[in-house]
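> Sequence plus predicted model, see below.
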Amino acid sequence: MAIKLNLDRVMFERKVSLTELADRIGITLANLSILKNNKARAIRFSTLDALCRALDCQPGEIIEYVPGEPMEDED
């Protein structure tokens, strides 16, 4: 996928668990896990906003464009 989520790295740097972050932003563990493991096909701006607020970070710390990597639909 050309867009990569670095949520796991940011969570590790902030020492925040999946359960703690899910509780903070009001999202299910299953949906947060999908984001953390780069299985998401989309992310709402409201979710991105909540993540940035809870992790005290910028969107660019969570989302990364990886040039040259095909999107999953292109495989």
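That came through fine.
> CA atoms for contacts and neighbours, from now on please.
OK.
> longest single helix anywhere in this structure?
Ranked by residue count under DSSP state H, the longest helix found in the chain is helix 45-55.
> Same question for that helix: list its buried residues.
The neighbour-count criterion (16 or more other CA atoms under 10 Å) identifies 48, 50-52, 54-55 as the buried residues of helix 45-55.
> Is it possible to get a markdown table of those residues that adds distance to Ile62?
As requested, those are arranged in a markdown table below (distance: CA to CA, whole Å):
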| residue | distance to Ile62 |
| --- | --- |
| Leu48 | 9 |
| Ala50 | 12 |
| Leu51 | 9 |
| Cys52 | 8 |
| Ala54 | 12 |
| Leu55 | 10 |
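> So which residues of the chain form helices?
Counting by DSSP H, one finds helices in the chain at the ranges 7-14, 18-25, 29-36, 45-55, 59-62.
> adding another structure so you can compare the two:
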Amino acid sequence: MKDGKVVFVIGSTYELSRRFVDSGIDANVLHPGVVRTKLLRAGFGDYPGDDPRRVQRPRSVLQLRRSLRGKAACTSRG
């Protein structure tokens, strides 16, 4: 995900969280962190990063509040 998209997704998540603060709806976003790519090596040399194959695997499971469990879920893989 390009930097602009990351900022947009994170910003949108904060805004959704703010709008729904009193409704019991939570907004969450997951970011893979620093991923070892050619671009990372070109710009930062030996800066450590996660293996791209590892980042592709799901790393977290969000537990919905009991009152919302099973009502709705939305996910995106990129």
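Received it, and whenever you're ready, just let me know what you need. Model, not experiment: these values are computed from the prediction.
> Can you give me the TM-score here?
Scored against TM-score structural alignment, normalised by the length of structure 1, the superposed chains reach a TM-score of 0.23; 36 aligned residues with a CA RMSD of 4.5 Å.
> just checking, what packs against the longest helix of structure 1?
helix 7-14, helix 18-25, helix 59-62 (3 or more CA pairs under 8 Å, 6 or more residues apart in numbering; DSSP states H and E).
> That one to helix 7-14, inter-axis angle?
Interaxial angle, helix 45-55 of structure 1 versus helix 7-14 (axes from the mean of the first three to the mean of the last three CA atoms, to 10 degrees): 20 degrees.
> Now do helix 45-55 of structure 1: everything it contacts.
For helix 45-55 of structure 1, contacts defined as CA atoms under 8 Å, 6 or more residues apart in numbering pick out 10-11, 14, 21, 24-25, 58-59.
> now Lys36 of structure 1: how far from Leu51 of structure 1?
Counting by CA to CA, to the nearest Å, the gap from Lys36 of structure 1 to Leu51 of structure 1 is 11 Å.
> Please identify every residue contacting each of the two.
Common contacts of Lys36 of structure 1 and Leu51, defined by CA under 8 Å, 6+ apart, are absent altogether.
> Now stretch 8-18 of structure 2: buried residues?
By neighbour count on 16+ other CA under 10 Å, the buried set for stretch 8-18 of structure 2 is 9, 13, 17.
> Against Ala42 of structure 2, how distant is the second one?
From Thr13 of structure 2 over to Ala42 of structure 2 the distance is 31 Å, taken as CA to CA.
> Out of the buried residues of stretch 8-18 of structure 2, name the ones that lie in helices.
Secondary structure of the buried residues of stretch 8-18 of structure 2 is defined by DSSP H; positions in helices are 9, 13, 17.
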